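**Q** Build the 3D model from these lines:
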Amino acid sequence: MGASSSIPTDPNQRVQVIAAGYGRTGTVSTALALERLLKGPVLHGGSQLLVRDDKYCKLWLDAYKAKDAGDKKKTLKLVKEATAGFVATADVPPVDFIPELMELYPEAKVVLVRRDPEKWWKSVVALTSKATPWWLDVAMAPIPGWRYIPAFMRRFSKSFLGLAGVSDDKASPAELIERGGPFLLVAHNRRVRSVVPKRQLLEMELREGWKPLCQFLGVRVPKDPFPRANDAKAVDEHAARIFTRVLQVWVGIFSTTAVVVYTGWWLWRNKQQSLIRAWKSLKTMDVRKAFGNVWKSIRLIDLRKSFGRVWNFFKPANIKKSLGAVPKAVWPESKKPVVEHSTGYSSIWLE
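**A** Sure, this is the predicted structure:
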């Protein structure tokens, strides 16, 4: 981990070089050198996992699952998708798929960087202890892409132990430190030699610089010095950025939660106070007396008498009597037609 991540822009580019050295063998320097020589994006696995989205990270985890399940066709498909557009690969996860990469890119050249196994193991232990605290799963959970880092650390541990013939689906970084050792690098290098044809394999040490690498790739030696990335320093810088980002995310989560909780408590408290006030108001009222007064008011109205009058009006005899008081037409000879109302009131002439 630690290289600046390259993002592919042309999906038609194919992998030309596979840097097969395991993590902590100078993979950052190797990736930078290949990017300089091949003039294209290099897939440095550790760096890609820190900057890519959930979809890309899950793509590699699915490739691991397919390989564990023995589904070669699916494994090749996923690895091809994950490496599309890159001109070279380095670091994990790619180094765990060297046989698949050789099948997908049969003309690719392979560079195996050697390192003293004892120094290598001390570096691995230091990185693993620093990068896998007990709270990592919880801390990374809300962060896209990074939420898969704990799963990758467990998967890398399983791959490491697999080099020693140890098969454990629940392998953890802690178990790797306990059961691993310098022999793991020896086993990895041996496996690379067994799957890569000699004519396509270069073994070198970083202190040799540009010359062996450029001769192997058939390119000119750059005037620039060979990249000397400090992996340990790069990891520390990445760790600092990760910690800062995680802290920002969780501060935001806790702040939002605090606001929501306080708002809910405030609303609940005010609702409770409103209910208490309403109850006290009801207690101060003589409800029975109030409803009794309403009933008395209703009783003051003689409903039967009022409805009786209405009923009497609508009796057939009374209706006939009422209809008898209709206007009578009178036609005086010297006047226009008028209507005389004989309803018991004074006669009204309408002209």
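**Q** okay, CA-based contacts and neighbour counts for the rest of this
**A** Will do.
**Q** residue closest to the middle of this protein?
**A** Pro144 (5.3 Å; C-alpha atoms, centre = their mean).
**Q** which residues does the residue nearest to that residue when sequence neighbours are not counted contact?
**A** Once flanking residues are discounted, Pro144 sits nearest to Asp54: 5.6 Å by C-alpha to C-alpha, 6 or more residues apart in numbering. For Asp54, the contacting residues are Pro144, Gly145, Trp146, Tyr148, by C-alpha atoms under 8 Å, 6 or more residues apart in numbering.
**Q** Which entries within those meet the buried criterion?
**A** Gly145, Trp146, Tyr148 (16 or more other C-alpha atoms under 10 Å).
**Q** closest to Lys72 among those?
**A** Tyr148 (23.3 Å; C-alpha to C-alpha).
**Q** Here is the second sequence; please produce its structure so I can put it next to the first one:
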Amino acid sequence: MAEKTTNKGRKIIVAGLPRTSTTSLKKGLEVLGIGPCFHLGDPPAPIRRVKESAHVLAIKDTALRRQRLKQLYDEYGAVFEPPASTLVDDMLAIYPDAKVILSVRKDPNVWLASYKGLGMDLRSRAYRWSGYWVPGVIHSSNLISAWAAFYERKFDMAAKDVPSVELYHRHNAWVKDIVPPGQLLEFQPSMGWGPLCEFLGRELPAEGTPFPWVNEAAFLRNVIRTAMAVGVVIWLVIFGTAWVLFLQVPQRWIA
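**A** I've put the predicted structure just below:
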């Protein structure tokens, strides 16, 4: 693998929605020597990064949001997932000469099934409360909640329509509309190295090097289930301890 670049080169913004093979694309960029990469879905993501990303995405003030985005991403050569893929216009204002890769799926219905295949909606009260005491649960829930709220406002969509096939089409159309000519590549791993290397001005990897294929869905499902299971155990311990302590209180104090 070639040496990684630094953030002194052109920023690469991967503008595709989550579950559009962004982890595979990240591995592909790393093979080309591009990095470091900022990708929240590539485990293990530091909790601090998830917390900061959730906070930035929820900021309404444009100037402050862009200031925090720059602080979040300046040291990285390539950035993926929300908030970067959601705030593409802000990112281009900060990095006007950035290369933008719109990661896509062949079929938006397959994309939607892949997204929903992760299981529990991280915005739900069940997820937030069951895993309340587990590090990272509230921050990940806040991130997805802010991500969904952004699209509800931007495209005037109902909460139930985020995610949806309509969101997929509207987001992709918006990205294509705002990225200057020559700075955008629509890409999926099945296209192979050629279009990506040409777009980024990189040499092709050694002959026979396959394009990486990574599907972290099973891992993410297990993380969500484990967080909820651990959270339930913690709640049981808390309530059990409280009950034991209550039984030890002299009855005359209760009466």
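**Q** re earlier: with distance to Arg245 of structure 1 added, can I get the buried ones among the contacts of Asp54 of structure 1 in a markdown table?
**A** As requested, the buried ones among the contacts of Asp54 of structure 1 are arranged in a markdown table below (distance: C-alpha to C-alpha, whole Å):
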| residue | distance to Arg245 of structure 1 |
| --- | --- |
| Gly145 | 12 |
| Trp146 | 10 |
| Tyr148 | 15 |
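**Q** What segments of structure 2 are helices?
**A** Along structure 2, counting by DSSP state H, helices occupy 22-31, 47-58, 62-73, 88-94, 108-116, 125-130, 137-154, 165-178, 193-200, 217-248, 251-254.
**Q** in structure 1, what residues pair with the fourth one?
**A** On the basis of TM-score structural alignment, helix 88-94 of structure 2 is assigned to residues 98-104 in structure 1.
**Q** what residue of structure 2 takes the place of the residue nearest to the centre of structure 1?
**A** So Pro144 of structure 1 corresponds to Pro135, using TM-score structural alignment.
**Q** does its match really touch Ala45, like I thought?
**A** No - Pro135 of structure 2 is not in contact with Ala45 according to C-alpha atoms under 8 Å; the separation is 11.9 Å.
**Q** how far apart are the match of helix 88-94 of structure 2 and its match in structure 2?
**A** Taken over the aligned residues, the distance from stretch 98-104 of structure 1 to structure 2 averages 1.4 Å (mean C-alpha distance after the TM-score superposition for structure 1).
**Q** Run a quick neighbour tally on the aligned residue in structure 2 for Gly85 of structure 1.
**A** Taking TM-score structural alignment, the alignment pairs Gly85 of structure 1 with Glu75 from structure 2. Neighbourhood size, Glu75 of structure 2 [other C-alpha atoms under 10 Å]: 16.
**Q** measure Glu75 of structure 2 to Phe150 of structure 2 for me?
**A** Distance, Glu75 of structure 2 to Phe150 of structure 2, using C-alpha to C-alpha, to the nearest Å: 25 Å.
**Q** which one in structure 2 is aligned with Trp135 of structure 1?
**A** Trp135 of structure 1 maps onto Ala126 in structure 2, by TM-score structural alignment.
**Q** Its match and Leu118 of structure 2, how far apart?
**A** Applying C-alpha to C-alpha, the value for Ala126 of structure 2 to Leu118 of structure 2 is 15 Å.
**Q** between the two, who's got more neighbours?
**A** For the pair Ala126 of structure 2 and Leu118, the greater number of neighbours falls to Leu118 (20 against 13), based on other C-alpha under 10 Å.
**Q** residues touching Asp97 of structure 2, list them.
**A** Here Asp97 of structure 2 is in contact with Arg10, Lys11, Gln183 (C-alpha under 8 Å, 6+ apart).
**Q** Could you check how far it is from Ile13 of structure 2?
**A** Taken as C-alpha to C-alpha, the span from Asp97 of structure 2 to Ile13 of structure 2 is 11 Å.
**Q** now do Val249 of structure 2
**A** Distance from Val249 of structure 2 to Ile13 of structure 2, by C-alpha to C-alpha: 60 Å.
**Q** of the two, who's got more company?
**A** Ile13 (23 against 10).
**Q** Now for that one: which residues touch it?
**A** When contacts are counted by C-alpha under 8 Å, 6+ apart, Ile13 of structure 2 is found next to Ala78, Val79, Phe80, Ala84, Ser85, Val88, Met91, Ala98, Lys99, Val100, Ile101.
**Q** which non-adjacent residue is nearest it?
**A** Nearest non-adjacent residue to Ile13 of structure 2 (C-alpha to C-alpha, 6+ apart): Val100, at 4.7 Å.
**Q** residue contacts, the one you found?
**A** Ile12, Ile13, Val14, Ala15, Val179, Gln183, Leu184, Leu185.
**Q** Please pick the buried ones from those residues.
**A** Buried among the contacts of Val100 of structure 2 by 16+ other C-alpha under 10 Å: Ile12, Ile13, Val14, Ala15, Val179, Leu184, Leu185.
**Q** Noted, bye for now.
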